[in-house]
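Visitor: below is the structure, and that's it, no one-letter string:
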């Protein structure tokens, strides 16, 4: 009997190691693959794009907010991997009627490392999981050395337009901003607040504005509209996966951040 606790504090029991996995979170799908569990992965979402070939070899069961329960049930999974932010409580509760739903909750780097360790235990991949943890920790320490003398700069990180929305506190994005010595001017406004561009100067007047590549496809006209509301803030299009994807993606993120600072 295997008994393990997910990041919501729910204890799950398994008689054997789960061998039929449905993943409802793109970054966690990537992690499952990187842990050597491609064969065990039977269902993914339409947003699970890394590695790209999975979309052709695995059953697509919908998105992160809308899933096809019948398709998932047909796959006869032993476990469904979800996330507190990506998937709704209603979806998790309904899917729990099919099989155990393991829910992650990732806000900090430590949360991320805990998830990798949990997956190692859950899927009997402890050695592989520990290798990923060691690689991420090493890259993290190396990155900290690279930016230790970088000044703190005020920033705003946009995730949506019409209405304009930004990343705020208690988000993995905000954790990534802090690691990069960026002070989020919207940190006190909630998790993903809707904001008024005309008030951006009084909110903190950022030195840098980040326009994420996901979930909204920002264009030059958005950069111009936002930029004219600031005091000459530098507007930068960034890879949203590097700021918002956790799991094994974090290893690539540190290298991305280092190169980003070189350009800044």
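Guide: Structure's in. What do you need? Predicted model only: the values in this text are computed from it and were never measured. Numbering: from 1, shown residues only.
Visitor: C-alpha from now on. contacts and neighbour counts both.
Guide: Will do.
Visitor: would residue 261 count as being in a helix?
Guide: Yes: under DSSP: H, G, I helix; E, B strand; the rest coil, residue 261 sits within a helix.
Visitor: neighbours of it, just the number please.
Guide: Neighbourhood size, residue 261 [other C-alpha atoms under 10 Å]: 12.
Visitor: now do residue 192
Guide: Using other C-alpha under 10 Å, residue 192 is surrounded by 18 other residues.
Visitor: equivalent analysis for residue 150, please.
Guide: By other C-alpha under 10 Å, 12 other residues sit near residue 150.
Visitor: residue contacts, it?
Guide: By C-alpha atoms under 8 Å, 6 or more residues apart in numbering, residue 150 lies in contact with residue 181.
Visitor: ok, residue 120 next?
Guide: By C-alpha under 8 Å, 6+ apart, the residues touching residue 120 are 35, 126, 127, 128, 129, 130.
Visitor: can you give me the helices in this structure?
Guide: 26-34, 54-57, 69-74, 89-95, 109-122, 126-147, 172-179, 200-203, 220-227, 240-244, 249-263 (DSSP state H).
Visitor: buried residues in the fourth one, which are they?
Guide: Right, helix 89-95. Buried residues in helix 89-95, counted by 16 or more other C-alpha atoms under 10 Å: 91, 92, 95.
Visitor: in TSV: the residues you listed, plus distance to residue 24.
Guide: TSV is the format used below for the buried residues of helix 89-95 (distance: C-alpha to C-alpha, whole Å):
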residue	distance to residue 24
91	10
92	10
95	11
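Visitor: ok, back up a step: next, format the helices of the chain as JSON lines and append distance to residue 102.
Guide: Below are those laid out as JSON lines (distance: least, C-alpha to C-alpha, whole Å):
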{"stretch": "helix 26-34", "distance to residue 102": "11"}
{"stretch": "helix 54-57", "distance to residue 102": "21"}
{"stretch": "helix 69-74", "distance to residue 102": "15"}
{"stretch": "helix 89-95", "distance to residue 102": "9"}
{"stretch": "helix 109-122", "distance to residue 102": "10"}
{"stretch": "helix 126-147", "distance to residue 102": "17"}
{"stretch": "helix 172-179", "distance to residue 102": "19"}
{"stretch": "helix 200-203", "distance to residue 102": "38"}
{"stretch": "helix 220-227", "distance to residue 102": "38"}
{"stretch": "helix 240-244", "distance to residue 102": "20"}
{"stretch": "helix 249-263", "distance to residue 102": "20"}
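Visitor: ok, structure two:
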């Protein structure tokens, strides 16, 4: 386990102590905090923090990941707020810094980054043993993925429609898919700009000729079988495999990544 807890913003955090009051603005992090057995210290979460379902309902909501109710957070008197570079807006985080003593910034970009994420939170909140158990389980799944020679496929991973949007290759989702040698199209890097990380596209794009599969994610847009069936009638996608995929399993980091990788291995083996 790490001896220094340095977050994605380069800030080092001291151990929190048993009196920590944690607000999580990241759905997958909220689930991870429960997996680390921090139930009693989680005092606030977003409305999108829905796992584990039997436990989050007891935690007060403080708005959404992008529409945080600052006064609601202030009323909870948190000692720590956990945020994510992709999911939360910089302006919101700066307003929270005015009254939350400790802001922990996260930014996993690949499945292996979860190992450092477990260690970071385990060290801050005195859950090193729980974090180590999660790390062992994750490494088992990473090793299972690496033990097989997966045939390369080019995939279009759709996250939105009207406009249609996909993922750049430097996103967490794209890195997850590479575990089974699925390369996301188009072959673009998003860099630090949010819009570029999730670019729009249309079905007349020339690069679509090389796509083998079109994956319609269940989130953030909830694609259904009806959308699949409609695309299968599109002559521009003739011969391509078009199917639904569980977005939570592919895009959520934290503890969900353990089951997520196992899900992806089964999915790619069909």
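Guide: Perfect, thanks for sending it. Because the structure is predicted, anything quoted here is derived from the model rather than measured.
Visitor: the longest strand in the first structure is where?
Guide: Counting residues, the longest strand found in the first structure (DSSP state E) is strand 153-160.
Visitor: who are the packing partners of that strand?
Guide: Judged by 3 or more C-alpha pairs under 8 Å, 6 or more residues apart in numbering; DSSP states H and E, the packing partners of strand 153-160 of the first structure are strand 165-166, strand 182-184, strand 208-212.
Visitor: superposed on the second structure, what's the mean shift for that strand?
Guide: Mean deviation of strand 153-160 of the first structure relative to the second structure after superposition (mean C-alpha distance after the TM-score superposition for the first structure): 0.4 Å.
Visitor: check the offset of that strand from the chain's centre.
Guide: Mean-position distance between strand 153-160 of the first structure and its chain equals 17 Å (C-alpha atoms, centre = their mean, to the nearest Å).
Visitor: same question, stretch 148-160 of the first structure
Guide: Stretch 148-160 of the first structure sits 18 Å away from the centroid of its parent chain (C-alpha atoms, centre = their mean).
Visitor: tell me the angle the longest strand of the first structure makes with helix 220-227.
Guide: Here the directions of strand 153-160 of the first structure and helix 220-227 differ by 140 degrees (axes from the mean of the first three to the mean of the last three C-alpha atoms, to 10 degrees).
Visitor: what does strand 153-160 of the first structure rub up against?
Guide: Residues contacting strand 153-160 of the first structure (C-alpha under 8 Å, 6+ apart): 164-167, 181-186, 204-212, 214-216, 218.
Visitor: buried subset of the residues you listed?
Guide: Neighbour-count burial (16+ other C-alpha under 10 Å) applied to the contacts of strand 153-160 of the first structure gives 165-167, 181-186, 204-212, 214, 218.
Visitor: buried stuff in stretch 133-152 of the first structure?
Guide: Buried-residue list, stretch 133-152 of the first structure, by 16+ other C-alpha under 10 Å: 133, 136, 137, 139, 140, 143.
Visitor: list the contacts for the last one?
Guide: Residue 143 of the first structure sits next to 254, 255, 258 when contact means C-alpha under 8 Å, 6+ apart.
Visitor: quick check: the gap between it and residue 257 of the first structure.
Guide: Per C-alpha to C-alpha, to the nearest Å, residue 143 of the first structure is found 8 Å from residue 257 of the first structure.
Visitor: cool, the fourth one as well?
Guide: Distance from residue 139 of the first structure to residue 257 of the first structure, counting by C-alpha to C-alpha: 11 Å.
Visitor: over to the fifth one?
Guide: For residue 140 of the first structure, the distance to residue 257 of the first structure equals 11 Å [C-alpha to C-alpha].
Visitor: ok, the third one next?
Guide: Residue 137 of the first structure is 15 Å from residue 257 of the first structure, where distance means C-alpha to C-alpha.
Visitor: can you check residue 20 of the first structure too?
Guide: In terms of C-alpha to C-alpha, residue 20 of the first structure sits 35 Å off from residue 257 of the first structure.
Visitor: look at the two and report which has more neighbours.
Guide: residue 257 (20 against 17).
Visitor: what residue of the second structure matches up with the more buried one?
Guide: For residue 257 of the first structure, the aligned position in the second structure is residue 264, judged by TM-score structural alignment.
Visitor: looks like its match contacts residue 250 (just checking).
Guide: Yes: if you go by C-alpha atoms under 8 Å, residue 264 of the second structure and residue 250 touch, sitting 7.3 Å apart.
Visitor: shared neighbours of those two, which are they?
Guide: By C-alpha under 8 Å, 6+ apart, residue 264 of the second structure and residue 250 have these common neighbours: residue 177.
Visitor: how much space between the aligned partner of residue 137 of the second structure in the first structure and residue 201 of the first structure?
Guide: Here residue 137 of the second structure is matched to residue 135 in the first structure, going by TM-score structural alignment. Going from residue 135 of the first structure to residue 201 of the first structure by C-alpha to C-alpha gives 40 Å.
Visitor: my guess is residue 87 of the first structure meets residue 63, correct?
Guide: No: checked against C-alpha under 8 Å, the pair residue 87 of the first structure and residue 63 is beyond contact range at 9.2 Å.
Visitor: any residues in contact with both of the two?
Guide: With C-alpha under 8 Å, 6+ apart as the test, residue 87 of the first structure and residue 63 both reach residue 24.
Visitor: how many other residues sit next to the counterpart of residue 159 of the second structure in the first structure?
Guide: Aligned counterpart of residue 159 of the second structure in the first structure: residue 159 (TM-score structural alignment). Residue 159 of the first structure is flanked by 21 other residues according to other C-alpha under 10 Å.
Visitor: cool, and residue 125 of the first structure?
Guide: Neighbour tally, residue 125 of the first structure, other C-alpha under 10 Å: 17.
Visitor: cool, residue 30 of the second structure as well?
Guide: Neighbours of residue 30 of the second structure under the rule other C-alpha under 10 Å: 29.
Visitor: OK, contacts around the aligned partner of residue 247 of the second structure in the first structure?
Guide: For residue 247 of the second structure, the aligned position in the first structure is residue 240, judged by TM-score structural alignment. Contacts for residue 240 of the first structure (C-alpha under 8 Å, 6+ apart) come out as 212, 213, 214, 215.
Visitor: reformat the residues you listed as a markdown table; add distance to residue 99 of the first structure.
Guide: Shown next, in a markdown table, are those (distance: C-alpha to C-alpha, whole Å):
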| residue | distance to residue 99 of the first structure |
| --- | --- |
| 212 | 35 |
| 213 | 34 |
| 214 | 31 |
| 215 | 29 |
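Visitor: now, which of those sits nearest residue 24 of the first structure?
Guide: The shortest approach to residue 24 of the first structure among these belongs to residue 215, at 16.0 Å (C-alpha to C-alpha).
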